[in-house]
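**Student:** just to be clear, the model below is a prediction. Sequence and coordinates:
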Amino acid sequence: MNVMHRRLCRSDRWAERMHGQVMPWALEDLDLGGDVLEIGPGYGVTTRWLVGRTGPLTAVEVDPRLATALDREMAGRVEVHTADGARLPFRDASFDVVVCFTVLHHVPSPAHQDKVFAEAARVLRPGGVFAGSDSVLSLRFRLLHVGDTMVVVDPATMPDRLRDAGFLDASAEAGERSFRFRAGR
């Protein structure tokens, strides 16, 4: 991520938006009481919101520095692993819920995103749910990602992509700056 993007993702303003708007909307009416996996927590803004609202929480972060920092901060409250969401280090059917927030557009290709979806399906227990959010394309969003990986996910194609990955009842809904998705296993 570029300097401006890193600064935003660590900011109080970003945390307020994620905690006050995006995450409650994306996870509306979802039972988070079971084993929960978060893919791509980055600087931990979303993890800080989840930690008091879920059952046992596990996080997978591809960047070793961010994973180490999150592990230190969340010691004893979150099990943190350094791994790619497209190659999760867990047995089949390990989690009741898998979530990810504003991370999909950082995945380097649609094919790699589809592998993340397939891995989320693989590690979910029957009856489990994959849910989260990502950003919709705008000029502001493009400018924030100059020099970054930015592979925007089209919310209109998300349900079909999730079904192709093995999910049932997949849906996506666009809001003003974000979209939310949900799919069952």
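**Tutor:** Sure thing, it's come through.

**Student:** use CA for all of it now, contacts and neighbours both
**Tutor:** OK.

**Student:** pull out the buried positions in the longest strand along the chain.
**Tutor:** For the chain, the longest strand by residue count, based on DSSP state E, is strand 124-135. The neighbour-count check on strand 124-135 (16 or more other C-alpha atoms under 10 Å) flags 124-125, 128-135 as buried.

**Student:** adding another structure so you can compare the two:
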Amino acid sequence: MGSELQRLYGNIDIYLLDQLLKGTYDSCERVLDAGCGSGRNLIYFLRNGFDVYGIDKDADAVSAAVELSGRLAPEHAEENFLNASAENLPFTDNYFDLVISSAVLHFAESPEHFDNMIRSMWRVLKPGGYLFARIASDIGIEALICSRGNGRYLLPDGSERFLVNQDMLLQYTHRLNGRLHEPIKTTNVQNLRCMTTWCLQKN
């Protein structure tokens, strides 16, 4: 059973898997992973007939995603996977039914950079489409982090990240004219870091 799950889903983000099992994205056709890495979150989509795209700033990661796509969905063009940044997505407006941003937004260098990434992802999303984002937050570890300025913090695990909080995510949801289709959920990893899942639908 374990090997079959691995074949179907790979090393997918567990909270993205949760949305798949709930059928949230059943009506989606065109999917973008904005920060795809080697494609760990795309195996299910490639195996199940979605029109899959990916971008990453790491050219080697893009090459690995192209190789994965070639094995699982040979009909996809290599051009679907591009060396690009989340804040400057090379796609037209209202193009995707689903945009995935898993462990990307917390690499923002400043509030302005974060804003540019979010608005770029939102721009390419169709009305009615979904944004799935997993991002580091201060929720539950507010007293354990140390500000480095520009919205970035030193975490107890020794990493430095741009951190969000619940109020910030709710404000963005309103500003973007989106809606939460799931409550904001946060996982606390032994007080070393916290990862928050932010699931939006575009009105």
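**Tutor:** Sure, I can see it. Worth saying up front: this structure is predicted, and the values here are computed from it rather than measured.

**Student:** tell me how the two chains score on TM-score.
**Tutor:** Between these two chains, after superposing, the TM-score reads 0.74 (TM-score structural alignment, normalised by the length of the first structure); 168 aligned residues with a C-alpha RMSD of 3.0 Å.

**Student:** can you list contacts of the longest strand of the first structure?
**Tutor:** 22-23, 26-27, 92-105, 120-121, 141, 152-153, 177-185 (C-alpha atoms under 8 Å, 6 or more residues apart in numbering).

**Student:** next secondary structure after the helix or strand where Tyr53 of the second structure lies?
**Tutor:** Assigned by DSSP states H and E, Tyr53 of the second structure falls within strand 51-56. Following strand 51-56 of the second structure in sequence order, the next helix or strand is helix 59-72 (DSSP H and E).

**Student:** buried residues in that next one, which are they?
**Tutor:** Of the residues in helix 59-72 of the second structure, those buried (16+ other C-alpha under 10 Å) are 59, 61-69, 72.

**Student:** those residues into CSV, with extra columns for distance to Ala86 of the second structure?
**Tutor:** What follows is the buried residues of helix 59-72 of the second structure, written out as CSV (distance: C-alpha to C-alpha, whole Å):
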residue, distance to Ala86 of the second structure
Ala59, 14
Ala61, 14
Val62, 14
Ser63, 17
Ala64, 18
Ala65, 16
Val66, 18
Glu67, 21
Leu68, 21
Ser69, 20
Leu72, 25
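
**Student:** helices of the second structure, residue ranges please.
**Tutor:** 2-9, 14-22, 43-47, 59-72, 111-123, 166-175 (DSSP state H).

**Student:** average distance between the fifth one and the first structure?
**Tutor:** Think helix 111-123 of the second structure. Mean deviation of helix 111-123 of the second structure relative to the first structure after superposition (mean C-alpha distance after the TM-score superposition for the first structure): 1.4 Å.

**Student:** stretch 55-62 of the second structure: end-to-end distance?
**Tutor:** End-to-end distance of stretch 55-62 of the second structure (C-alpha to C-alpha, to the nearest Å): 7 Å.

**Student:** oh, I was asking about stretch 156-174 of the second structure
**Tutor:** 31 Å.

**Student:** and the contacts of it?
**Tutor:** 105-110, 135-139, 144-145, 151-155, 179-180, 184, 191-193, 198, 200.

**Student:** do the same with stretch 38-45 of the second structure
**Tutor:** Contacts for stretch 38-45 of the second structure (C-alpha under 8 Å, 6+ apart): 8-13, 16, 31, 33, 36, 51-52, 54, 61-65, 68, 72.

**Student:** let's see 7 Å
**Tutor:** Defining contact as C-alpha atoms under 7 Å, 6 or more residues apart in numbering, one finds that stretch 38-45 of the second structure is touched by 8-13, 52, 61-62, 64-65.

**Student:** and for stretch 14-21 of the first structure?
**Tutor:** So stretch 14-21 of the first structure is contacted by 8, 45, 49 (C-alpha under 7 Å, 6+ apart).

**Student:** the same query, at a cut-off of 8 Å, please.
**Tutor:** Stretch 14-21 of the first structure has contacts (C-alpha under 8 Å, 6+ apart) with 8-9, 45-46, 49.

**Student:** out of those residues, which end up buried?
**Tutor:** 9, 45-46, 49.

**Student:** could you check how far the most centrally placed residue in the second structure is from Leu125 of the second structure?
**Tutor:** In the second structure, the residue lying closest to the centroid (C-alpha atoms, centre = their mean) is Ser101, at 1.2 Å. Note on Ser101 of the second structure: its distance to Leu125 of the second structure, by C-alpha to C-alpha, is 12 Å.

**Student:** same check, this time on Asn48 of the second structure
**Tutor:** Distance from Asn48 of the second structure to Leu125 of the second structure, by C-alpha to C-alpha: 21 Å.

**Student:** count the neighbours of Asp164 of the first structure for me.
**Tutor:** 13 (other C-alpha atoms under 10 Å).

**Student:** next one: Asp33 of the second structure
**Tutor:** Count around Asp33 of the second structure with other C-alpha under 10 Å applied: 24.

**Student:** cool, and the one 3 residues further on?
**Tutor:** For Cys36 of the second structure, the count of nearby residues is 27 (other C-alpha under 10 Å).

**Student:** that one against Gly54, yeah?
**Tutor:** Yes. The criterion here is C-alpha atoms under 8 Å, and Cys36 of the second structure meets it with Gly54 at 5.4 Å.
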